[in-house]
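Visitor: Sequence and predicted structure, then a few things I'm wondering about:
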Amino acid sequence: MNPTPERGGAEDVNFLGDIPVDVVIELGRRRMVLKEIASLDVDDIVELDQPMDRPLDLVVGGRVLARGELVMVGERVALRVTELVGRGQEQS
């Protein structure tokens, strides 16, 4: 039996570019206790930790890859990228 020879190089990872991943656009966060969540009702307002004028984070796999601003594209909400963030910066 002959072992499969080891391969390396960029050719072996090119297929990774076609793998779908979930992209999250994070508006902000808020810590709440369960009783606050249980008592939420229609028209309640949940304040987040981010100011309105702060760029939103584009997050993939728990890492911030870009930041941007909300825009409308037809009837859909979209993100206009205004800043690329170094790969490897952990989401805070």
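Guide: Perfect, thanks for sending it. Numbering: from 1, shown residues only.

Visitor: only C-alpha atoms for contact and neighbour calcs from this point on.
Guide: Fine.

Visitor: The residue nearest the centre of the chain sits in which helix or strand?
Guide: Nearest to the geometric centre of the chain sits Val59, at 2.1 Å (C-alpha atoms, centre = their mean). Assigned by DSSP states H and E, Val59 belongs to strand 56-60.

Visitor: Same question for Leu70.
Guide: strand 63-73.

Visitor: who does whatever helix or strand comes next after that strand touch, helix- and strand-wise?
Guide: Once the chain leaves strand 63-73, the next helix or strand it forms, by DSSP H and E, is strand 76-84. Applying 3 or more C-alpha pairs under 8 Å, 6 or more residues apart in numbering; DSSP states H and E, one finds that strand 76-84 contacts strand 63-73.

Visitor: In addition, the following structure is provided for comparison:
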Amino acid sequence: MDDTAIDGATEGLGAKILDKVPIEITVSVGKARPLLRDLLQIEQGGILPLDRRIDDPVELYIGDRLIARGELQETEGPDGGEIAVRLTEIIDTMPGT
């Protein structure tokens, strides 16, 4: 058996295994920079203003790497009322491109 056959078999197995690995994507809707004294005084029900507007794009991250931008959407159907993200821009994460 030559090395290409082994490499091809390994790639196929690796791809099948990787297809089932969950990843966590963080959606950033904004940041807040309150003074510590203000943060210590906030109570339940208080409002913490963010640096973005409700209709501004959100950013999607895997770890600390930006992978996409999108718009917040409300889902329809039986799970209506949940938040989802409609992707508007995929960031090129390939080095050297």
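Guide: Happy to help now that I have it. Just so we're clear, the structure is a prediction, and the values are computed from it rather than from any experiment.

Visitor: now the strand holding Leu70 of structure 1 against strand 56-60, angle please.
Guide: If you take axes from the mean of the first three to the mean of the last three C-alpha atoms, to 10 degrees, strand 63-73 of structure 1 sits at 120 degrees to strand 56-60.

Visitor: buried ones in strand 63-73 of structure 1?
Guide: 63-69 (16 or more other C-alpha atoms under 10 Å).

Visitor: From these, pick the one nearest Leu84 of structure 1.
Guide: Closest approach to Leu84 of structure 1 among those (C-alpha to C-alpha): Ala66, at 4.3 Å.

Visitor: The strand holding Val59 of structure 1 maps to which residues in structure 2?
Guide: Mapping strand 56-60 of structure 1 onto structure 2 (TM-score structural alignment) gives residues 58-62.

Visitor: mean shift of the matching stretch relative to structure 1?
Guide: Stretch 58-62 of structure 2, aligned to structure 1 and superposed, deviates on average by 0.9 Å (mean C-alpha distance after the TM-score superposition for structure 1).

Visitor: so how far is that stretch from its chain's centroid?
Guide: Once both centres are worked out by C-alpha atoms, centre = their mean, to the nearest Å, stretch 58-62 of structure 2 turns out to sit 4 Å from its chain's centre.
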